[in-house]
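Undergrad: Next comes the sequence, and after it the predicted model I'd like to discuss.
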Amino acid sequence: MTSSDGAWHPGSYLRFAGERARPFVELVARVAAEEPRVVVDLGCGEGSLTASLARRWPGARVTGVDSSPEMLAAASASASDRVSFELGDVADWAPSEPVDVVVSNAVLHWVPGHAELMARWAGALPPGGWLAVQVPGNFRNPTHALLAELCRSPGWADRLADAGPAPDTVLEPAGYAEVLTGAGLAADVWETTYLHVLTGTDPVLAWVRSTVLRPVLARLDDDDAARFTEAYAAALRNAYPARPDGTTLLPFRRVFAVGSRPLSAG
């Protein structure tokens, strides 16, 4: 693994698999579809959570879609007679048949204009269909604000000024409620701030390395990526100091939006 290749690395992402799985579980728990036949997981990653949807709905055919060949290679281990995976960009996805449940977990913040995309997905739901979306809501937190500030700093701005995360990348919960209700869905929207207890050396850096830091480092060669990473790590250590017991607390806000189309107008 080189630091600047820009590829998704399942091993790095799975270092915090438990913490990343919890929002998915809590999102899907609010989907009250009884006997869906077709379920799609958009941005399925390495596939283990996608496979859990087949266990949740034993009568469903489940398809995971992801744009990363590396993630899909890992996902093949979770394939079965009812679970399949395909390469595709969620920004271009449109249902080719009625889809009873559409899930998109921690993906849409990568897609500019994703509110319009959500509205299209919602509009395509059949009666009784469900759309469930979760996005990180921490773009104003130090993990992201410090990264954006460093990208705009002297020495990096010529290459990275537009690479840092923008504070308005995702909507506030009320914005997602508007998207869902505007598409004729009953909306269930909420937010949760998880307080992750991390261990190890520079654990916050390890957390973001496989997510928000990845596209920034993709613009740099290995030497510059190492210099940038060390400067960012120092800023993170100051913002998220280790506690006396050696652990580090990382508050992480997430926004959840679940919508359902009524079976009938009555």
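TA: Happy to help now that I have it. Numbers count the residues shown, from 1 in each chain.

Undergrad: Could you use CA atoms for every contact and neighbour count after this?
TA: OK.

Undergrad: my read: Ala79 touches Phe85, true?
TA: Yes: applying Cα atoms under 8 Å, one finds Ala79 in contact with Phe85, separated by 7.2 Å.

Undergrad: Between these two, tell me which one has more neighbours.
TA: Of the pair Ala79 and Phe85, Phe85 is the one with more neighbours under other Cα atoms under 10 Å, namely 24 against 18.

Undergrad: contacts for the strand or helix carrying that one?
TA: Assessed by DSSP states H and E, Phe85 sits inside strand 83-87. For strand 83-87, contacts defined as Cα atoms under 8 Å, 6 or more residues apart in numbering pick out 50-51, 54, 61-69, 72, 75-76, 79.

Undergrad: In it, which residues are buried?
TA: Val83, Ser84, Phe85, Glu86 (16 or more other Cα atoms under 10 Å).

Undergrad: Quick check: the gap between the last one and Ser67.
TA: The one in question is Glu86. According to Cα to Cα, to the nearest Å, Glu86 stands 8 Å off from Ser67.

Undergrad: okay, now the residue lying closest to Val99 once chain neighbours are set aside: neighbour count?
TA: The spatial neighbour of Val99 that comes closest, neighbours along the chain excluded (Cα to Cα, 6 or more residues apart in numbering), is Val38 at 5.1 Å. Using other Cα under 10 Å, Val38 has 19 other residues around it.

Undergrad: Quick check: what element follows the strand holding Phe85 along the chain?
TA: Downstream of strand 83-87 (by DSSP H and E), the next one is strand 101-105.

Undergrad: take a look at this one as well, against the first:
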Amino acid sequence: MWDPDVYLTFADYRGRPFHDLVARVAAKDPRRVVDLGCGAGNLTRLLIERFPTAVVEAFDSSPEMVAKARAHGVDARVADVRDWTPEPDTDVVVTSAVLQWVPEHVELIRRWLAALPSGAWFAMQVPGNFRAPSHHALVELADAEHWRGELDGVHLLRPGCVLDPTGYAQVFAESGCEVDAWETTYAHQLAGEDPVLEWVSGTALRPVRARLGGGERWERFRAELAPRLRAAYPRQADGITWVPFRRVFAVAHKR
């Protein structure tokens, strides 16, 4: 379960990588544009505006996110990326902050590229911060003896769940694409009480909440995680907490 309102609390910061990604897509008059994992649909609107003559296909595995996307005027549907196959007229595929949740996503990319027409564009972005203190603190707490039993088997994002830019570049090159791959570390300036806890609550902590439910056990886990995050990301004298966030990008153009 995703909470769109919690996720959108930091919509500007979460949206900037999407802008940086799509800026490298040089498609002209595509027939079909696909937003693979559209989330709340607020960024899909940018694709609709940029490619006004295209059919924009949008879907997400979360019914809550799809409902929010529809409220944003996006004709989204509920579907799993594992089950998706490109239509023959798919000229642009965009997927932002989705594939890190899919362990077999590299094989899916190869399959999708084989099905895309010549000249198609595939643009992807995934977080690359799984060695960051925030994720270390989360995994360490989930693995602690008093939580291990309840959280055993929960799909937490860990180092190795995504490739580096060179790894993705190699995958795309082997599939007959020209590729531009890079990484960027954003310095997010967060304010408020426990802002890093609020940030991870919208994404990385989602599987923990799904397992514990939204009640007392969930609040206890957050309460134990909060001081670890405060120590890792100290609040500055001006009240701001700085959070470095690395992301990995690749834009491929199929020959």
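TA: Looks like it arrived, so ask away. As the structure is a computational prediction, the values presented were derived from the model and not from experiment.

Undergrad: Superposed, how do the two chains score by TM?
TA: For this chain pair, the superposition-based TM-score is 0.96 by TM-score structural alignment, normalised by the length of structure 2; 253 aligned residues with a Cα RMSD of 1.2 Å.

Undergrad: rewinding a little: give the contact list for the aligned residue in structure 2 for the residue nearest to Val99 of structure 1.
TA: In structure 2, Val38 of structure 1 lines up with Arg32, judged by TM-score structural alignment. The neighbours of Arg32 of structure 2, taking Cα under 8 Å, 6+ apart as the test, are Ala54, Val55, Val56, Glu57, Asp89, Thr90, Asp91, Val92.

Undergrad: Let's see that with 7 Å instead.
TA: Taking Cα atoms under 7 Å, 6 or more residues apart in numbering, we find Arg32 of structure 2 in contact with Ala54, Val55, Val56, Asp89, Thr90, Asp91, Val92.

Undergrad: of these, closest to Arg24 of structure 2?
TA: Comparing the contacts of Arg32 of structure 2 against Arg24 of structure 2 with Cα to Cα picks out Val92 as the nearest, at 11.8 Å.

Undergrad: you'd agree that closest one is up against Ala120?
TA: Yes: the criterion here is Cα atoms under 7 Å, and Val92 of structure 2 meets it with Ala120 at 5.7 Å.

Undergrad: If you count surrounding residues, which of those two has more?
TA: Taking neighbours as other Cα under 10 Å, Val92 of structure 2 and Ala120 compare with Val92 leading, 27 against 21.

Undergrad: which one in structure 1 is aligned with that one?
TA: Per TM-score structural alignment, Val92 of structure 2 is aligned with Val101.

Undergrad: Repeat that for Leu46 of structure 2.
TA: Using TM-score structural alignment, the equivalent of Leu46 of structure 2 in structure 1 is Ser52.

Undergrad: what's the answer for Val55 of structure 2, then?
TA: Val55 of structure 2 maps onto Arg61 in structure 1, by TM-score structural alignment.

Undergrad: unless I'm mixing things up, its match is touching Val39, no?
TA: Yes: with contact defined as Cα under 7 Å, Arg61 of structure 1 counts as touching Val39 (6.2 Å).

Undergrad: Which one's more surrounded, these two?
TA: In terms of neighbours (other Cα under 10 Å), Val39 is the more surrounded of Arg61 of structure 1 and Val39; the figures are 24 against 19.

Undergrad: name the element that one belongs to?
TA: strand 38-42.

Undergrad: can you check Glu107 of structure 2 too?
TA: Using DSSP H and E, Glu107 of structure 2 falls in helix 105-115.

Undergrad: Return the mean post-superposition distance for that helix against structure 1.
TA: In the superposition against structure 1, helix 105-115 of structure 2 averages 1.2 Å from its aligned positions (mean Cα distance after the TM-score superposition for structure 1).

Undergrad: Provide the aligned range in structure 1 for that helix.
TA: So helix 105-115 of structure 2 sits over residues 114-124 in structure 1, by TM-score structural alignment.

Undergrad: burial of the aligned partner of Arg159 of structure 1 in structure 2, as a residue count?
TA: Under the alignment (TM-score structural alignment), Arg159 of structure 1 pairs with Glu150 in structure 2. When neighbours are counted by other Cα under 10 Å, Glu150 of structure 2 registers 14.

Undergrad: So which bits of the strand or helix carrying the match of Leu46 of structure 2 are buried?
TA: For Ser52 of structure 1, the host element (DSSP H and E) is helix 48-56. Residues of helix 48-56 of structure 1 classed as buried: Ser48, Leu49, Thr50, Ala51, Leu53, Ala54 (neighbour count, 16+ other Cα under 10 Å).
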